[in-house]
Structures are given as C-alpha cells and as structure tokens.
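*Asks:* predicted model and sequence below, questions to follow.
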Amino acid sequence: MSFRPLHDRVVVKRIEETAKTPGGIIIPDTAQEKPQQGEIIATGPGARGDDGKVVALDVKKGDKILFGKWSGTEVKINGEELLIMKESDIMGVLEA
C-alpha cells in the first residue's frame, strides 16, 4: 500500500539519535526523548492560495528536517512508524 499526502502535508520518518552520552553511558529507550529530526518520505502537491492556484512546497522528498517536539500525527503505514504534518510545522531543512 502506498500513501500520498494531500495539500501542504508531508510524511516524515524520524531519524533516530544515538542512545549513548558522550561519556559512554547507554540511555534506555524509556528515558529517551523522541527525535526532532526526520527525513521527508512523501509530500503533497502544495497548498491552495487565495487565488485558487497551488503554491508548491519549499521541501522535497529526501530532505532532512527539524520539527517541533509535539508536531505532526503519528501513524503506522506498512508496519513503519511515520509522522504526518503540515509544512508549517517544519522549522527548517538541515543541510550538510
């Protein structure tokens, strides 16, 4: 099954962070915060402006992004935990 987001929504896969402190202490899963970084898996076509024309998104598939701690809605698609959020919930694109 495939999923195509509508309007200005994007599908994001969280990027897992390391579970070790700089001193080498391993942090258990229950004590870790959910990562606020992710990779865009799919995007919608864009939002409609006041004139009725579609305004393209500033992000694209494959972009690494930073988003708010409580952003998006968690869903499970094909056994994979993903987030669906609006483009406005994205704080920025991480560049190498």
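*Replies:* That came in fine, so what should we check first?

*Asks:* C-alpha from now on. contacts and neighbour counts both.
*Replies:* OK.

*Asks:* give me the element residue 42 is part of.
*Replies:* Using DSSP states H and E, residue 42 sits in strand 37-43.

*Asks:* immediately after that strand, which helix or strand?
*Replies:* strand 47-48.

*Asks:* what is that next one packed up against?
*Replies:* Secondary-structure packing of strand 47-48 (3 or more C-alpha pairs under 8 Å, 6 or more residues apart in numbering; DSSP states H and E): strand 54-55.

*Asks:* one more to weigh against that first structure:
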Amino acid sequence: MADTNYKVTLPWNFPYEQRIRAGVTVTKAYGYEGPLTDEQVTEITEDGQFVIEAIEEQVTKPLTKAELLAQAEADGLTLDVTIDNKRDEIVAAIEAATQD
C-alpha cells in the first residue's frame, strides 16, 4: 500500500522551533508535507500537539488539442498539423518539432 501524503503543522504558540514524532521532523515555521505510514499518522495524532490533514492527490488532465496547439505556438514551434488532426498526431508533431 502506498503511503498517503499529509500536511502536519504545529500551533503558532508552540514553545519550540520543531518537534520530532514517529521519525518525522515538523518545524514550527514550515511544518511537514509528505508521505506518512498509518503507524506514523496514529502516533502523530495521539501526540496532541500537531495539526494533521491528508493532502488530496492532484489529478491532472491531459491537455486538449487546442491547448497543445496554443502551447506549441507560444513555444515558437511551427507545426504541420491543425486542430482537425488527431491528438496523437499533434503530440507526435510537437515531439518532432522539439527534436530539431
């Protein structure tokens, strides 16, 4: 099972610059963001000094044909394809143009 990403912070009035729990160093200024195991989450939560929240996975969608063509134009690429071509053809044309 893959570890889930979490954001762990300390309260603003915490008296020290950092706190280490379950092998994770949480700084007062920046906190901690990254993967934690279930055991680490349990130990950090039970400590009572931390604010812990799961970070949702960012889902990225592939660019549309229009977005691909606009990006290629912004990058100064000259392509022999239009929006009427298939997406794979546009991607191939961009890859070919960037290899030149």
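*Replies:* Received it, and whenever you're ready, just let me know what you need. Just so it is clear, the model here is predicted, and its values are computed rather than measured.

*Asks:* can you give me the TM-score here?
*Replies:* Here the TM-score for the pair of chains, by TM-score structural alignment, normalised by the length of the first structure, is 0.22; 38 aligned residues with a C-alpha RMSD of 4.0 Å.

*Asks:* still on that earlier bit, against which helices or strands is the strand holding residue 42 of the first structure packed?
*Replies:* In terms of contacts (3+ C-alpha pairs under 8 Å, 6+ apart), strand 37-43 of the first structure is packed against strand 9-14, strand 64-67.

*Asks:* distance between the ends of stretch 18-25 of the second structure?
*Replies:* 7 Å (C-alpha to C-alpha, to the nearest Å).

*Asks:* whoops, stretch 67-86 of the first structure was the one
*Replies:* Using C-alpha to C-alpha, one end of stretch 67-86 of the first structure lies 10 Å from the other.

*Asks:* dump the helices and strands packed on strand 37-43 of the first structure to CSV, plus mean neighbour count and distance to residue 38 of the first structure.
*Replies:* Output for these, formatted as CSV (neighbours: other C-alpha atoms under 10 Å; distance: least, C-alpha to C-alpha, whole Å):
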stretch, mean neighbour count, distance to residue 38 of the first structure
strand 9-14, 23, 4
strand 64-67, 20, 5
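
*Asks:* now these in a markdown table, with distance to residue 37 of the first structure?
*Replies:* As requested, those are exported to a markdown table (distance: least, C-alpha to C-alpha, whole Å):
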| stretch | distance to residue 37 of the first structure |
| --- | --- |
| strand 9-14 | 6 |
| strand 64-67 | 5 |
